[in-house]
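Participant: Pasting a predicted model and its sequence here:
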Amino acid sequence: MFKNQSGQVRAGWLILLTFIAMLIVQQLFSLPGILLLMFTEAPFSEGFSYLDMQTAFDSHPWISLLMQGGGTVGGIVITFLLWRFINKGSMKELGFRGSLKDLWFGLFLGALSIIFIFIVLMATGNVTLLNSLSNPHFSIFTITFLVLFILVGIFEEMFFRGYVMSTMASRGNKKWVIYVASALIFSIAHGANPNVSLLGLMNIALVGLLFAYMFDATKSLWLPIGYHITWNYFQGNIFGFAVSGTAPNGIYSVELAEGHDWLTGGAFGLEGGILATMLILVGFIATKLYSKSKNQKNTGSL
């Protein structure tokens, strides 16, 4: 039950152990930010139980970063420790290898995807820009969320792709099983997000497959990390859409047309719309062309 025919602990048990440990450690690393928020806000409220957390975060962006970023750092730390001492693997084996060109291409592709969706929604009247493109509203959130989304991109790819896929591969699982398992775990982990929708969870599973393909095609985490960072950041902190249900703080503010959530994603963000589905599919093609070009250059240089 716990071990396979080779005497190895089954991948599912290792992944479950790491996932549970990750949740616990994330809470511990978030605790300083939570306590600081309590001490800062509680004296001015009727009671901490009535505290509007989102309003508190908006009032204290650095405390928000300490809490959310701290939890993300905790996830990175525990994933690395369990990979190093339980799986007995190196950082290279986890996926931190290859050229940083992969990172730059991922950053470009993620940003371009969100920009394209934004342009289509604007052109079709499904989104109204509340401040002009020539009048961006920069704030402290422009910095804090950049740091946060960099950490989130590293952590989530490190765990959902690097740890999950590499652990399953080391146990001889078939490639399609590894892809599907990674994507489903990724989607399920977002299931408790605010304003979640069925299409949103389907798109998160689909982008999980894309990230798995990026990791597999390049043998590196850099491409999915880059895409993940700019997909989130451009969605929430450039154009002002919700990010997987969480409130945006963009340099631009947008108003969504009512009744078209299937297209705009509604309160869940662009991931809840059909345009995201299309751009994620385009991502598979772009990744294939990129990895093919990269392989041809490497072959030509030998």
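Facilitator: In hand now; what should we look at?
Participant: contacts and neighbour counts: CA atoms only from here.
Facilitator: Noted.
Participant: Pull out the buried residues from the helix or strand where Val207 lies.
Facilitator: Assigned by DSSP states H and E, Val207 belongs to helix 198-218. Buried residues in helix 198-218, counted by 16 or more other C-alpha atoms under 10 Å: 199-218.
Participant: elements contacting it?
Facilitator: Helices and strands touching helix 198-218, by 3 or more C-alpha pairs under 8 Å, 6 or more residues apart in numbering; DSSP states H and E, are helix 175-189, helix 222-233, helix 274-300.
Participant: Just name whatever secondary elements the first one is in contact with.
Facilitator: When you say that, I think you mean helix 175-189. helix 164-170, helix 198-218.
Participant: Would you tell me which of the ones you listed gets closest to Thr246?
Facilitator: Within the helices and strands packed on helix 175-189, the stretch nearest Thr246 is helix 198-218; the backing value is 12.8 Å (C-alpha to C-alpha).
Participant: angle of the closest one against helix 222-233?
Facilitator: Computed by axes from the mean of the first three to the mean of the last three C-alpha atoms, to 10 degrees, the angle separating helix 198-218 from helix 222-233 equals 150 degrees.
Participant: and Asn195, that one's in a helix?
Facilitator: No. Asn195: not assigned to a helix; according to DSSP: H, G, I helix; E, B strand; the rest coil it is coil.
Participant: hmm, back to that, who touches the helix holding Val207?
Facilitator: 95, 98, 102, 157, 161, 165, 179-180, 182-184, 186-188, 190-191, 220-224, 244, 262, 265, 268, 271-274, 276-277, 280-281, 283-284, 287-288, 291 (C-alpha atoms under 8 Å, 6 or more residues apart in numbering).
Participant: ditto for stretch 284-295
Facilitator: 210, 213-214, 217-218.
Participant: Tell me how far the helix holding Val207 lies from the chain's centre.
Facilitator: Helix 198-218 has its C-alpha centroid displaced from the chain centroid by 11 Å (C-alpha atoms, centre = their mean, to the nearest Å).
Participant: Next: stretch 100-120.
Facilitator: In this view, stretch 100-120 has its centroid 14 Å away from the chain centroid, taken as C-alpha atoms, centre = their mean.
Participant: in the helix ranked longest in the chain, what's buried?
Facilitator: In the chain, assigned by DSSP state H, the helix with the most residues is helix 11-41. Within helix 11-41, the residues that qualify as buried are 11, 14-15, 18-19, 21-22, 25-34, 37-38, 41, counting by 16+ other C-alpha under 10 Å.
Participant: tilt between that helix and helix 175-189?
Facilitator: 20 degrees.
Participant: following helix 11-41, which helix or strand shows up next?
Facilitator: Note on helix 11-41: by DSSP H and E, the next helix or strand toward the C-terminus is helix 53-59.
Participant: try this one next to it:
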Amino acid sequence: MSKSNTPRDADDSSKPATVPPRETDHQRQFKQTLLVPFWNRTERRPRALWRILSAFVLIAIGSQVLPSVLFGSIDLPPSVLGITQNAFTLIIVFLVVVVWARYVDHRHPTEYGLEIGPEWIRDAGIGVIIAFIAWGLALAVHLSTGWAHISAVLSPGIAENALPFSLALIAFVGQFLLVGIWEELLFRGLVLKNAAEGFHSRWLSERGAVLAGLVASSLLFGVVHVDQATSLPALGFWALMGVVLGSTYIITDSLALPIGLHFATNLAFNNVYGLSNVRPETAEIAATLLRPEFTGPTRFVDASGLVNVGIVILIAVLSIGYVTVQRGSIRLRVSPVYSIDFESK
């Protein structure tokens, strides 16, 4: 006896398919309007403000919060603690910059000014020479006017666990080299370049955008150093230093000269000529080759006094002169025009 065919359930395909409602043009336009302050459709990346702020937040967490947790309870000599913290910060900045370059900025990391070669190393070395000569002149002015006298030579400092002078000086050389690299990579490479692109894409000409980026990065540089500024003029001194370092960046499109100037300025100012000894909170703490005592008017001998302001201007003149001789002309070499060819590189 054969089985009769039982009726099968109706095929699901015969049922009308559930089609999600299509996004209307009005809804699409509304969504795009909401994203305008945050997303650049043409460049296919976040706008400059958010690229800069988000990188800063990550670096601040990585360089300020984590070291306090890792090294806060360890009793180290100031010079050793400084090089340890700044080595950690450099690693954080480098990792953030590499990730940012690839996935947010859409550019190669070398485009921040790190195309290292013989010319790059030479420019960095010239920056070191310029800074040491200039800050040596600052000390000479103080001594010749009677505003300071040398009270000690090869001074290791008076910290409870201070290292011998030679070891402390080596540690400070390492610390300030690290500081010069990570601060220039952050403030000039990432911030200035992105700020210039942001200003150009919305309001300004190419030249105006680069100059606006220079001002913005210099002000941010000053604000970040507010803990080292004892007054508004002192804060202006840091911003002026940011302008000088940023100017050498935009006329070379390289971090070599800024890094050399930054590193040597910190080392010469603090640990070679002892110019920071004028501050009560730092007097006789750091190891220094020459330890002057200052007796002149504060408006001249202070860390942000008129003598040091003049030296910063001299550093700018010498640096611009070097670039003019080396490259034949002075022009803005950092371009605010963003290229979206990173994927094809």
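Facilitator: Cool, got the structure. These figures come from a predicted structure and were not determined experimentally.
Participant: re the thing from before, need the buried ones from the contacts of helix 198-218 of the first structure selected in ChimeraX.
Facilitator: The ChimeraX selection below is limited to those of the contacts of helix 198-218 of the first structure classed as buried (16+ other C-alpha under 10 Å):
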select :95,102,157,161,165,179,180,182,183,184,186,187,190,191,220,221,222,223,224,244,262,265,268,271,272,273,274,276,277,280,283,284,287,288,291
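Participant: mind checking what Thr89 of the second structure lines up with in the first structure?
Facilitator: By TM-score structural alignment, Thr89 of the second structure lines up with Gly71 in the first structure.
Participant: Look at that match and give its secondary structure.
Facilitator: Per three-state DSSP, Gly71 of the first structure ends up helix.
Participant: OK, contacts around the equivalent of Thr18 of the first structure over in the second structure?
Facilitator: In the second structure, the residue matched to Thr18 of the first structure (TM-score structural alignment) is Ala55. Ala55 of the second structure makes contact with 96-97, 100 under the criterion C-alpha under 8 Å, 6+ apart.
Participant: Just give me the closest of these to Ser329 of the second structure.
Facilitator: Distances from Ser329 of the second structure to the contacts of Ala55 of the second structure, taken by C-alpha to C-alpha, are shortest for Val97, at 30.7 Å.
Participant: re the thing from before, average offset between the helix holding Val207 of the first structure and the second structure?
Facilitator: Comparing helix 198-218 of the first structure with its match in the second structure after superposition yields a mean distance of 1.1 Å (mean C-alpha distance after the TM-score superposition for the first structure).
Participant: now swap in stretch 64-77 of the first structure and tell me
Facilitator: Mean for stretch 64-77 of the first structure is 3.3 Å (mean C-alpha distance after the TM-score superposition for the first structure).
Participant: and of the helices and strands packed on helix 175-189 of the first structure, who's closest to Ala111 of the first structure?
Facilitator: helix 198-218 (14.5 Å).
Participant: now that closest one: which residue numbers in the second structure?
Facilitator: Under the criterion TM-score structural alignment, helix 198-218 of the first structure matches residues 232-252.
Participant: Does Val243 of the first structure touch Phe234 like I think?
Facilitator: No. Between Val243 of the first structure and Phe234 there is no contact under C-alpha atoms under 8 Å: 9.6 Å.
Participant: gap between the residue nearest to Leu219 of the second structure when sequence neighbours are not counted and Ile133 of the second structure?
Facilitator: In space, and not counting its chain neighbours, Leu219 of the second structure is closest to Ala239: 5.4 Å by C-alpha to C-alpha, 6 or more residues apart in numbering. Taking C-alpha to C-alpha, to the nearest Å as the measure, Ala239 of the second structure falls 22 Å from Ile133 of the second structure.
Participant: Phe176 of the second structure now?
Facilitator: 17 Å.
Participant: With neighbour numbers in mind, choose between the two.
Facilitator: Comparing Phe176 of the second structure with Ile133 by other C-alpha atoms under 10 Å, the one with more neighbours is Phe176, at 21 against 15.
Participant: and the residue mapped onto the more buried one from the first structure, what element?
Facilitator: Aligned by TM-score structural alignment, Phe176 of the second structure pairs with Phe149 of the first structure. Per DSSP H and E: Phe149 of the first structure is located in helix 140-156.
Participant: Show me what that helix is packed up against.
Facilitator: helix 61-85, helix 222-233.
Participant: So which of the ones you listed is nearest Asn298 of the first structure?
Facilitator: Distance to Asn298 of the first structure, taken as C-alpha to C-alpha, is lowest for helix 222-233 among those, at 17.1 Å.
Participant: To what extent does the closest one diverge from the second structure after superposition?
Facilitator: Its matched residues in the second structure lie on average 0.4 Å from helix 222-233 of the first structure after superposition (mean C-alpha distance after the TM-score superposition for the first structure).
Participant: In the second structure, which residue range corresponds to the helix or strand just after that helix?
Facilitator: Moving toward the C-terminus from helix 222-233 of the first structure, the next helix or strand (DSSP H and E) is strand 254-256. On the second structure, the counterpart of strand 254-256 of the first structure by TM-score structural alignment is residues 292-294.
Participant: So what's the gap between that stretch and the chain middle?
Facilitator: For stretch 292-294 of the second structure, the distance to the chain centre is 31 Å (C-alpha atoms, centre = their mean).
Participant: Kindly report the same for stretch 24-35 of the first structure.
Facilitator: 20 Å.
Participant: go on, stretch 287-299 of the first structure?
Facilitator: For stretch 287-299 of the first structure, the distance to the chain centre is 25 Å (C-alpha atoms, centre = their mean).
Participant: quick one: buried residues of it?
Facilitator: Quick answer for stretch 287-299 of the first structure (16+ other C-alpha under 10 Å): 287-288, 290-291.
Participant: As TSV, these with distance to Leu129 of the first structure would be great.
Facilitator: Formatted as TSV, these follow (distance: C-alpha to C-alpha, whole Å):
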residue	distance to Leu129 of the first structure
Thr287	31
Lys288	34
Tyr290	33
Ser291	36
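Participant: just those now: which is nearest Thr142 of the first structure?
Facilitator: Thr287 (28.6 Å).
Participant: What residues does the counterpart of Ser182 of the first structure in the second structure make contact with?
Facilitator: Matched by TM-score structural alignment, Ser182 of the first structure corresponds to Ser217 in the second structure. Taking C-alpha under 8 Å, 6+ apart, we find Ser217 of the second structure in contact with 187-188, 191-192, 195, 242, 246.
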